[in-house]
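[1] everything below, folded, please.
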Amino acid sequence: MNIAIYPGSFDPITKGHLDIIDRGSKIYDKLIVAVLVNVDKKCLFSIDERVELIKRVTKDLDNVEVLSFEGLLVDFARLHNSKVILKGLRTMSDFEYEFQMALMNSKLNPDIETVFMMTSSAYSYVSSSSVKQVAKFGGSINGLVPEELIEEVMDKFN
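    The predicted structure follows:
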């Protein structure tokens, strides 16, 4: 079975993330969305909330599993029999950062490959950080996050 891991903090999940998940699910037999517990980052949603939100918006994708993890991504991949880390890219700065991470992961486990997927142009400007900033100041996040999550994201700021 060809299993890929799509890691991230997903705080909150955006339409750009969902685009990568949807497209990745068509390429791999199984796609595990790995929600990172990042102790260095103050998150808007708890790890359990993020996992639940992603499960809700991916419920129609039968080969997608959503799990949380902490520690090294290569260890998580090994634990789940995955040889592929799927990373979404929006910009050249994303590539520079993700390329360094891919080299480090390859050093830690040469059997794991990182595959880069360009986000659809419709979402190339969308990031979780920008969504939070727009929501914080009362702007519209329509079209940035899945429709069924808009109210929950906005409620975090009210």
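[2] hey, let's count contacts and neighbours off CA atoms from now on
    Will do.
[3] check contacts around Gln133.
    With contacts defined as C-alpha atoms under 8 Å, 6 or more residues apart in numbering, Gln133 has no neighbours.
[4] and it, what element?
    Using DSSP states H and E, Gln133 sits in helix 128-136.
[5] just how off-centre is that helix within its chain?
    Taking C-alpha atoms, centre = their mean, to the nearest Å, one finds helix 128-136 lying 16 Å from the centre of the chain it belongs to.
[6] same check on stretch 28-43?
    Once both centres are worked out by C-alpha atoms, centre = their mean, stretch 28-43 turns out to sit 6 Å from its chain's centre.
[7] what's that stretch in contact with?
    With C-alpha under 8 Å, 6+ apart, stretch 28-43 has contacts from 1-11, 21, 24-25, 47, 50-51, 63-70.
[8] and if you look at stretch 108-121?
    16, 19-20, 74, 82-90, 102, 105-106.
[9] mind running it again at 7 Å?
    Applying C-alpha atoms under 7 Å, 6 or more residues apart in numbering, the contact partners of stretch 108-121 are 16, 20, 74, 83-90, 102, 106.
[10] sequence B follows; please return its structure for comparison with A:
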Amino acid sequence: MKRAIFPGTFDPFTIGHYSVVQRALTFMDEVIISIGINESKRTCFPTEKRVEMIRKLYADEPRVKVEAYDGLTVDFALQHEAQVIIRGIRTVRDFEYEETIADINRKLSGIETILLFTEPELTSVSSTIVRELLQFGKDVTPFLPEGMDINL
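    A predicted model of the protein is given here:
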């Protein structure tokens, strides 16, 4: 079984994240959406709520699992016998950061990282922008996957 993890904060899970998962499912048997717990990062939604929102979104897709983790992403990947780490790339800056992390993860574990470039129409969508829009009471449904309920 080809298993990948797709790590991130997913605060909230956007149409860009959804696109990456859907594309990864075309070449992976299973994708574990891995919600990293980072106490130093200020989030809008508690970890448990993010897990619940994403699980509900993928309730009818048995090849997608959702789990929270604390610690190194590469350790989580090893614990779940993942062969690949999937990451989405929106900008050159993302690429430079992810390349460094991918190199370190490969040296630590032998696990490869596959970078999926964001579809052009989604490059402006980020969790940071969605959170800011939410703070100002704006409708963020155009930036969320269809069926994503942020009001659970």
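[11] any idea which of the contacts of stretch 108-121 of the first structure has the most stuff around it?
    Within the contacts of stretch 108-121 of the first structure, neighbour counts (other C-alpha atoms under 10 Å) peak at Gly16, which reaches 27 neighbours.
[12] that older thread, among the contacts of stretch 28-43 of the first structure, which lie within strands?
    Assignment to strands by DSSP state E places the following of those there: Ile3, Ala4, Ile5, Tyr6, Pro7, Gly8, Val64, Glu65, Val66, Leu67, Ser68, Phe69.
[13] the fifth one: how many residues sit nearby?
    If you count neighbours by other C-alpha under 10 Å, Pro7 of the first structure ends up with 22.
[14] same question, the first one
    For Ile3 of the first structure, the count of nearby residues is 22 (other C-alpha under 10 Å).
[15] returning to that earlier point: in strands only, show me the contacts of stretch 108-121 of the first structure.
    Val84, Ile85, Leu86, Lys87, Gly88, Leu89.
[16] and the helices in the first structure?
    15-25, 47-57, 73-79, 92-108, 128-136, 150-155 (DSSP state H).
[17] distance to Thr114 of the first structure for the ones you listed - can I get that in TSV?
    Shown next, in TSV, are the helices of the first structure (distance: least, C-alpha to C-alpha, whole Å):
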stretch	distance to Thr114 of the first structure
helix 15-25	13
helix 47-57	22
helix 73-79	11
helix 92-108	6
helix 128-136	22
helix 150-155	31
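[18] Ile85 of the second structure: what's it in contact with?
    Applying C-alpha under 7 Å, 6+ apart, the residues contacting Ile85 of the second structure are Ala4, Ile5, Phe6, Glu112, Thr113, Ile114.
[19] rerun at 8 Å
    Ala4, Ile5, Phe6, Pro7, Ala77, Ile111, Glu112, Thr113, Ile114.
[20] quick one on the thing from earlier: now list the buried members of the contacts of stretch 28-43 of the first structure.
    For the contacts of stretch 28-43 of the first structure, a neighbour count by 16 or more other C-alpha atoms under 10 Å gives the buried set as 3-11, 21, 24-25, 47, 50-51, 64-69.
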